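J.: What follows is a protein structure lacking sequence information:
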């Protein structure tokens, strides 16, 4: 075989080996993200009044972890339903609203809490660490976590009152 053919074979082999490696690396990355059925990663964040809330301390109750922002129209739309749900089911389910602090300030969050009369815990992800940990892209995004701390549902987009009720009936018992 000529040198040109050997060089072409080596280049083709290298190309296919690289493509295979890329494909395997991509699949590995996808498999290691946050997904339904895994234990919810623990985190601690402060509320607007300085109290620390740790997700693992809520074990024993189902938890809705909701990632949101004050400037997000779908987030604003779901908050009245979330408050209504919390008033009805607060003995069975905890809501933990994680403000992602993108273009938000503590003062804006405090005003939002007052405007919507929110009584469930609202915590501040000031540096975006928890947002990254949970791989949040669009907001709102919510995770339904069962009493044992296992992620049972992931909801991208706003949740209605009816959806929250369905989730608690399925995972909150």
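T.: Looks like it came in fine. Just so it is clear, the model here is predicted, and its values are computed rather than measured.
J.: hey, let's count contacts and neighbours off CA atoms from now on
T.: Fine.
J.: what about residue 98, which helix or strand?
T.: strand 93-99 (DSSP states H and E).
J.: Can you name every helix or strand that that strand contacts?
T.: In terms of contacts (3 or more CA pairs under 8 Å, 6 or more residues apart in numbering; DSSP states H and E), strand 93-99 is packed against strand 62-68, helix 73-89, strand 122-124.
J.: How about residues contacting whichever helix or strand comes after that strand?
T.: For strand 93-99, the succeeding helix or strand toward the C-terminus, using DSSP H and E, is helix 106-116. Applying CA atoms under 8 Å, 6 or more residues apart in numbering, the contact partners of helix 106-116 are 48, 70, 79-80, 99, 124.
J.: Closest one of these to residue 4?
T.: residue 99 (60.3 Å; CA to CA).
J.: what about burial for the contacts of helix 106-116, which qualify?
T.: When the contacts of helix 106-116 are checked for burial by 16 or more other CA atoms under 10 Å, the buried set is 48, 70, 79-80, 99, 124.
J.: Including distance to residue 133, could those go into a markdown table?
T.: Listed next are the buried ones among the contacts of helix 106-116 as a markdown table, based on distance: CA to CA, whole Å:
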| residue | distance to residue 133 |
| --- | --- |
| 48 | 21 |
| 70 | 21 |
| 79 | 23 |
| 80 | 27 |
| 99 | 14 |
| 124 | 14 |
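J.: The structure to be compared is supplied as follows:
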């Protein structure tokens, strides 16, 4: 009886978000991220540790003082690649005032590998490419791409959302840069 209960406990949350019959991977993705946002508003956004392609280590707290935009994406994600030129334009326009981070799914690849660095250079994607100390799923994020995380100058979560919406990102950037 305990085993059956345990298995049902694991499958119930997953089956509530996964749909084999819909075009969306997660029927309740918006609700899921609304709950996650509330959690991070109340508890604070985690101090994620990063490693960049140059081998430099840093964390989110060390970036306080500038707004941060994190783009979580995957190589197999067509919308991710379609938005990269527009995201790179944001970097060209606001790169001195905003920190732009690119996290490749699952979040902790060997960012220093020569083959990965060649792929990244070939993209002409201007974000700073980083790996995390843990996978993003360990921070509560679903593997739905692209995921955008907007953090203010003080290190607080402003918003997180999935999908391509570069106009919204630029609106956030302008708002964050105009606030003290």
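T.: Nice, thanks for sending it over. In this text the structure is predicted, and so the values were computed from the model without any measurement.
J.: the inter-axis angle of the strand holding residue 98 of the first structure versus strand 62-68?
T.: Strand 93-99 of the first structure runs at 20 degrees relative to strand 62-68, counting by axes from the mean of the first three to the mean of the last three CA atoms, to 10 degrees.
J.: Could I get the contacting residues of the aligned partner of residue 147 of the first structure in the second structure?
T.: Residue pairing (TM-score structural alignment): residue 147 of the first structure is matched to residue 153 of the second structure. By CA under 8 Å, 6+ apart, residue 153 of the second structure lies in contact with 64-68, 176.
J.: hmm, 7 Å instead?
T.: Residues in contact with residue 153 of the second structure (CA atoms under 7 Å, 6 or more residues apart in numbering) are 64-67.
J.: Derive a ChimeraX selection command for the buried subset of those residues.
T.: This is how ChimeraX selects the buried members of the contacts of residue 153 of the second structure, with burial counted by 16+ other CA under 10 Å:
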select :64,66,67
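J.: With distance to residue 6 of the second structure added, can I get the contacts of residue 153 of the second structure in JSON lines?
T.: Formatted as JSON lines, the contacts of residue 153 of the second structure follow (distance: CA to CA, whole Å):
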{"residue": "64", "distance to residue 6 of the second structure": "42"}
{"residue": "65", "distance to residue 6 of the second structure": "45"}
{"residue": "66", "distance to residue 6 of the second structure": "45"}
{"residue": "67", "distance to residue 6 of the second structure": "42"}
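J.: Tell me the one among the contacts of residue 153 of the second structure nearest to residue 45 of the second structure.
T.: residue 64 (12.4 Å).
J.: so what corresponds to the closest one in the first structure?
T.: That one, residue 64 of the second structure, aligns with residue 59 by TM-score structural alignment.
J.: ok, now residue 137 of the second structure?
T.: Matched across to the first structure, residue 137 of the second structure falls on residue 131, judged by TM-score structural alignment.
J.: which other residues reach the one helix or strand its match maps to?
T.: Counting by DSSP H and E, the element that carries residue 131 of the first structure is helix 129-133. Residues outside helix 129-133 of the first structure that contact it (CA under 7 Å, 6+ apart): 43, 100.
J.: how much does the next helix or strand after it stray from the second structure?
T.: Following helix 129-133 of the first structure in sequence order, the next helix or strand is strand 141-145 (DSSP H and E). Compared with the second structure after the fit, strand 141-145 of the first structure shows a mean deviation of 0.7 Å (mean CA distance after the TM-score superposition for the first structure).
J.: ok, and for strand 141-145 of the first structure, which residues are buried?
T.: Buried, per 16+ other CA under 10 Å, within strand 141-145 of the first structure: 141-145.
J.: coming back round to it: mind checking which of the helices and strands packed on strand 93-99 of the first structure is nearest residue 31 of the first structure?
T.: When these are compared by CA to CA, strand 62-68 sits nearest residue 31 of the first structure, at 21.7 Å.
J.: Average offset of that closest one relative to the second structure?
T.: Mean for strand 62-68 of the first structure is 0.8 Å (mean CA distance after the TM-score superposition for the first structure).
J.: All set now, cheers.
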